[in-house]
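K.L.:
attaching a predicted model along with its sequence, questions to come.
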Amino acid sequence: MIKNYQNPIRRGMYPDPSIVRVGDTYYLANSTFEYYPGIAMAKSTDLLNWTSLTGVIQHPSQADLSQAKSNEGIFTVSLRYHDGHFYVITTNFAEFKTFLIRGTLTADGQNITWDQTRVEIDIAGIDPDIYFEAGHSYVQFTGYLDDQGTKGIQQVEINLTTGKVLRGPELLSYGAGGRDVEGPHIIKKTDWYYLLLAEGGTGVGHMITMLRSRNLWGPFTTEPGVNPLFTNRDRANEPLQNIGHADLFQDPQHNWWLTCLGTQPANVDFKQITNIGRETLLYPVTWNQAWPVIYQGVPTKTVDLSQFPRHAATLTKPQVLTDWTDDFDKTTLSPDWLTLRGPLADLQLNAGQLALPGKDRRFNDLGTPAFIGIRQAEATETFTLTVDPSTTLGTGQLGLASLINADHYAAILINATDDHHYQVFRQQQIADVQVHDLLGTLTELPTTFTLTNEPADKIFTVKTATQSLSFKTSALHLSNEGIAALNTGDIQGAYVLGNAKLVLTKATRSAQ
């Protein structure tokens, strides 16, 4: 029997988790903001070990992310299963459109095929949830109630096929008293409708709250001592912070579980630095009385199941935290890779190689630059790209970059010289400050580019068989605190400019 496990269960930038169970398999959806494919998906049969699935949004007809600015794009996602179909509901902030996309399990049950068209819902808000009951479909969302930014949880009934609003919007609740009420989910239990919420802002004051009503349209109320239901807002020493945006679900034995987001800030010189972004957490829930009790009341990194034997009995496999490697030996790209705002149509996979042709577009240009990256998953880890000799430079540049948004990134890039050598540059932008420094010259094409992530620093290195050049920058520059926003985390990967073409034979991410 599993005695304990470690949070996060989904490491790296996987915020706003929503989980449903279909048969013996759990499915998890996460927000992706300006990254593509939109809406990350994963599956598991044991809740602790997750396999990435193809992301939901892969066509402009589903959502147009081409003009998504930093921290825009796909906001909070809700995932539900109804009458043999999956449904994701979300808001694309770049279009300010709320919509549903329907999915169906493939014949082999191994993946989900998503409709290429969406069903739009005419509501003014974000963070939608969908609830089904007795042939009716209801959408709850964070609505803007006036021109001063006042928020409240509203509800509409919709036609599931057309998205037409049949009733509402009507106000359900202003929340339990915290600022920025958001992330609603409706859960029905013993003739009560429970309204699960996030409040306090996506930061150190974040918290999970709950209200309930006998009627789906309210009024929703709470009781003294219930809220906040789960938070670390007054526990600065806990390794997990910013706890919020939760969802409740049941396992096959009808035990309740809660998934939520949280961050793992690193403590550096009396500062907290968050490079990884918001991650997916999991806790057992006891719900024998009127209100659920989440774990032992404190969101911890290690979850001790000694007081939860029924929950532990459903966890069939121990948690295995492994390093990540891509040898590019598949005919399709690993779903762990991300691009910005759209697909890279000219990317090539062939016989253990990935070829990435360059573009003139840079990070701070809207659209899709020639960048393909994966999430930073640990405060201390190493990410390496192995370069194939068939790589060509032309008059362009190529290398390894890490970014938290379009205006906060760092890269180590090379270009070719007329005498067949390679100049190495530090290219960095922090807000309106730009750095373009020559680090030195290599006499042959590099074999690897490496990013060493540490709590305080990021070290970018390029190597040949006999040479090595590197630079160091503060991790604070590429942190949530550095950009005063908490939507995204650091993404690291290959970056190609101009008419260069980078050919890779391997990419690895390993914890140190």
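P.N.:
That came through, no problem. Residues are numbered from 1 along each chain as shown.

K.L.:
drop to CA atoms for contacts and neighbour counts, all remaining ones
P.N.:
OK.

K.L.:
distance of Lys501 from Pro252?
P.N.:
50 Å (CA to CA, to the nearest Å).

K.L.:
between those two, who's got more neighbours?
P.N.:
More crowded of Lys501 and Pro252, by other CA atoms under 10 Å: Lys501, with 24 against 12.

K.L.:
touching, the more buried one and Lys359? I think so.
P.N.:
No. Contact criterion CA atoms under 8 Å: Lys501 and Lys359 do not qualify, at 9.4 Å.

K.L.:
list the contacts of the nearest residue to Thr231 once chain neighbours are set aside.
P.N.:
In this structure, Thr231 finds its nearest non-sequential neighbour in Met207, 4.7 Å apart by CA to CA, 6 or more residues apart in numbering. Residues near Met207 by CA atoms under 8 Å, 6 or more residues apart in numbering: Ala198, Glu199, Gly200, Pro228, Leu229, Phe230, Thr231, Asn232, Arg233, Asn242, Ile243, Gly244.

K.L.:
next, the one to line up against it:
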Amino acid sequence: MTASEPILAGFYPDPSICRVGDTYYLVSSSFEYLPGIPIHVSTDLVTWTLVGNALTRESQIAEHRGYPSAGIFAPTIRHHNGTFWIIGTNVNDIPLGRGHFLIHTSDPAGPWSDPVHIAGAIGIDPDIVWDDDDIAHVTWCSLNPEQPGIQSAPIDTTTGALLAPPRQLWQGSGLAFPEGPHLYRIADWWYLLLAEGGTERGHAATIARARTLDGPFEAAPHNPFLTHRSLAHPVQNTGHADLIELADGTWAAAHLGVRPRGQTPGFHVNGRESFLVGIDWIDGWPVVDETRFAVPPVDRSFADHFAGSDLHPRWLGVGRFPASFTRPRTGGGLLIDADAGEGRALIAARATDLVWTASAQFTAEAGTGRFLLLIDDRNWYGLTYDGSTVEATLAVGPIEHSVGRHDIPAGVVPTLRIRAIPAPVLPHGVSLEPDLIELAVIVEGAERVFGAFDGRYLSTEVTGGFTGRVFGVQALTGQIELREIHYAPTAESASTA
């Protein structure tokens, strides 16, 4: 059976992986959300724990602003001479002329250093590798029209200065959008791995090799060596891979993919996720084995009463750190202040399962809040509570539409609930939607369901972009007190229409 279960479910795209001894470390793109660059740790490659984020303070990311699908693109993590390094791109820096950023630490759980910017390297998807003389080389997808394609240059990791002019490496196999380069020194070869074909259904991973960094790079005869394009496979958009040698000397690759559902063209809702495949080296080239790793079921449920002084690393803000608009309350709970600085006062977490239930409780004596599921700032379904009434609203592009209101008795704190439930199966065995999103309020044990709404409008195929769904609580006006948020997967079963 081929791999169809992600090692990281939910929007954890563009995985990059490294190993130290028997422990593996994986980072992902975070785009407009802060803290940025989540870091997962594993000792078996199939079960992973979120231990922190690399970008956790303002001094590390001066220009952000929360534009949808902007922010942090495709970081690479490597370990060299006792130090962990992450190189990444903040695309909001590009108009300012700042290149990729480089941070380091001795402990991947953090804290990580303030960034060094690499002047003269304008582009996305950077990689870092050290040669036999211990010189660091940065490779990236250039956005400089005078130096197009995949560029590489040696750098000073202390200052970020290029030590030689950038040179063009292999430009791919001929598919669209060659990007996501990773450069490896393996045996007597330099291997250059690329993502090609765009990050949609044509996505693929290709590879080439050369004896020296001066090239020429020779393409693998079986490119693309990883892709699901034009296949009837439950995982699509596979690509953007990173190779890793295991502690036992065998090899694997982490890569992104999506799990589309519903009628053609299929709709993926939780974003691009991280998957794992085995790698065999045959005649000096990587060959994928999708049957090697069995990913066990994972219970991703949680209940957070916000009782401590520090937020769990799952919690995100849009273009700002949650600490800039939240404050823990004595005895538990979290104060969210809509007027604390610029930007949305939204604390959110990734949706990670195909069907799930999330609920929230907050008080609204001094403001108005909303519990919502969103894919960006224009596409969301939510429940707004102002202390006396709960209103269910759907936002699709420029349209916001109320689908019901329910009065709340004085002195009662309602439970707001959002569920992703299976879509009905038609007689010919197909569901039109990827899922349905049910909005409900529970008051003193009585449930009021406002309806179950088409999940396609909260999918990447409809909204565009590079992220996935998140859910959370936003202060719209004044201050609200968040008491708790619960999340749990639910049984996947569908009704027959």
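P.N.:
Looks like it came in fine. The model shown is predicted, which means the values in this text are computed figures rather than measured ones.

K.L.:
fetch the TM-score of the aligned pair.
P.N.:
Once superposed, chain against chain, the TM-score is 0.89 (TM-score structural alignment, normalised by the length of the second structure); 471 aligned residues with a CA RMSD of 2.3 Å.

K.L.:
map the residue nearest to Thr231 of the first structure across to the second structure for me.
P.N.:
Aligned by TM-score structural alignment, Met207 of the first structure pairs with Ala204 of the second structure.

K.L.:
likewise for Trp256 of the first structure?
P.N.:
Using TM-score structural alignment, Trp256 of the first structure pairs with Trp251 in the second structure.

K.L.:
what do you get for Leu338 of the first structure?
P.N.:
Correspondence of Leu338 of the first structure to the second structure, assessed by TM-score structural alignment: Leu316.

K.L.:
the closest residue to Gly319 of the second structure other than its chain neighbours sits in which helix or strand?
P.N.:
Excluding its sequence neighbours, the residue lying closest to Gly319 of the second structure (CA to CA, 6+ apart) is Gly66, at 3.5 Å. Per DSSP states H and E: Gly66 of the second structure is located in neither a helix nor a strand.

K.L.:
now do the strands in the stretch 301-450 of the second structure.
P.N.:
302-304, 317-318, 326-328, 334-337, 345-350, 356-376, 379-385, 389-396, 399-407, 415-421, 436-443, 446-454 (DSSP state E, counting those that start in this stretch).

K.L.:
try the stretch 151-300 of the second structure
P.N.:
167-168, 179-186, 189-196, 204-210, 218-219, 226-227, 236-245, 251-258, 273-282, 285-289.

K.L.:
next, the mean deviation of the second one compared to the first structure.
P.N.:
Superposing on the first structure and averaging over aligned pairs (mean CA distance after the TM-score superposition for the first structure), strand 179-186 of the second structure comes out at 0.8 Å.

K.L.:
rewinding a little: need the contacts of Met207 of the first structure in JSON lines with neighbour count, can you?
P.N.:
Below are these laid out as JSON lines (neighbours: other CA atoms under 10 Å):
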{"residue": "Ala198", "neighbour count": "30"}
{"residue": "Glu199", "neighbour count": "26"}
{"residue": "Gly200", "neighbour count": "22"}
{"residue": "Pro228", "neighbour count": "20"}
{"residue": "Leu229", "neighbour count": "20"}
{"residue": "Phe230", "neighbour count": "24"}
{"residue": "Thr231", "neighbour count": "24"}
{"residue": "Asn232", "neighbour count": "25"}
{"residue": "Arg233", "neighbour count": "17"}
{"residue": "Asn242", "neighbour count": "24"}
{"residue": "Ile243", "neighbour count": "29"}
{"residue": "Gly244", "neighbour count": "33"}
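
K.L.:
dump those to CSV, plus distance to Glu279 of the first structure.
P.N.:
Output for the contacts of Met207 of the first structure, formatted as CSV (distance: CA to CA, whole Å):
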residue, distance to Glu279 of the first structure
Ala198, 15
Glu199, 17
Gly200, 18
Pro228, 20
Leu229, 19
Phe230, 16
Thr231, 15
Asn232, 15
Arg233, 17
Asn242, 10
Ile243, 10
Gly244, 11
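
K.L.:
counterpart of Gly266 of the second structure over in the first structure?
P.N.:
In the first structure, Gly266 of the second structure lands on Gln272 (TM-score structural alignment).

K.L.:
pretty sure its match sits against Gln241.
P.N.:
No. Judged on CA under 8 Å, Gln272 of the first structure makes no contact with Gln241 at a distance of 10.3 Å.

K.L.:
more crowded one of those two?
P.N.:
Gln241 (26 against 18).

K.L.:
surely that one is in contact with Arg233?
P.N.:
Yes. If you go by CA under 8 Å, Gln241 of the first structure and Arg233 touch, sitting 7.2 Å apart.

K.L.:
secondary structure class of the aligned partner of Asp93 of the second structure in the first structure, three-state.
P.N.:
Aligned by TM-score structural alignment, Asp93 of the second structure pairs with Glu95 of the first structure. The local conformation at Glu95 of the first structure, judged by DSSP: H, G, I helix; E, B strand; the rest coil, is coil.

K.L.:
now for Thr76 of the first structure: what does it line up with in the second structure?
P.N.:
Match for Thr76 of the first structure (TM-score structural alignment): Ala74.

K.L.:
can you list contacts of the host helix or strand of its match?
P.N.:
Assigned by DSSP H and E, Ala74 of the second structure belongs to strand 72-80. By CA under 8 Å, 6+ apart, the surrounding residues in contact with strand 72-80 of the second structure are 13-20, 25-32, 36-37, 84-91, 124-130, 180.

K.L.:
among the residues you listed, name the buried ones.
P.N.:
13-19, 25-32, 36-37, 84-91, 124-130, 180 (16 or more other CA atoms under 10 Å).

K.L.:
picking up where we left off before, among the contacts of strand 72-80 of the second structure, name the ones in strands.
P.N.:
16-20, 25-27, 36-37, 84-90, 124-130, 180 (DSSP state E).

K.L.:
wait, isn't the match of Asp93 of the second structure in contact with Gln62?
P.N.:
No. If you go by CA under 8 Å, Glu95 of the first structure and Gln62 don't touch, sitting 11.5 Å apart.

K.L.:
which residues are in contact with Ala410 of the second structure?
P.N.:
Contacts of Ala410 of the second structure (CA under 8 Å, 6+ apart): Ser388.
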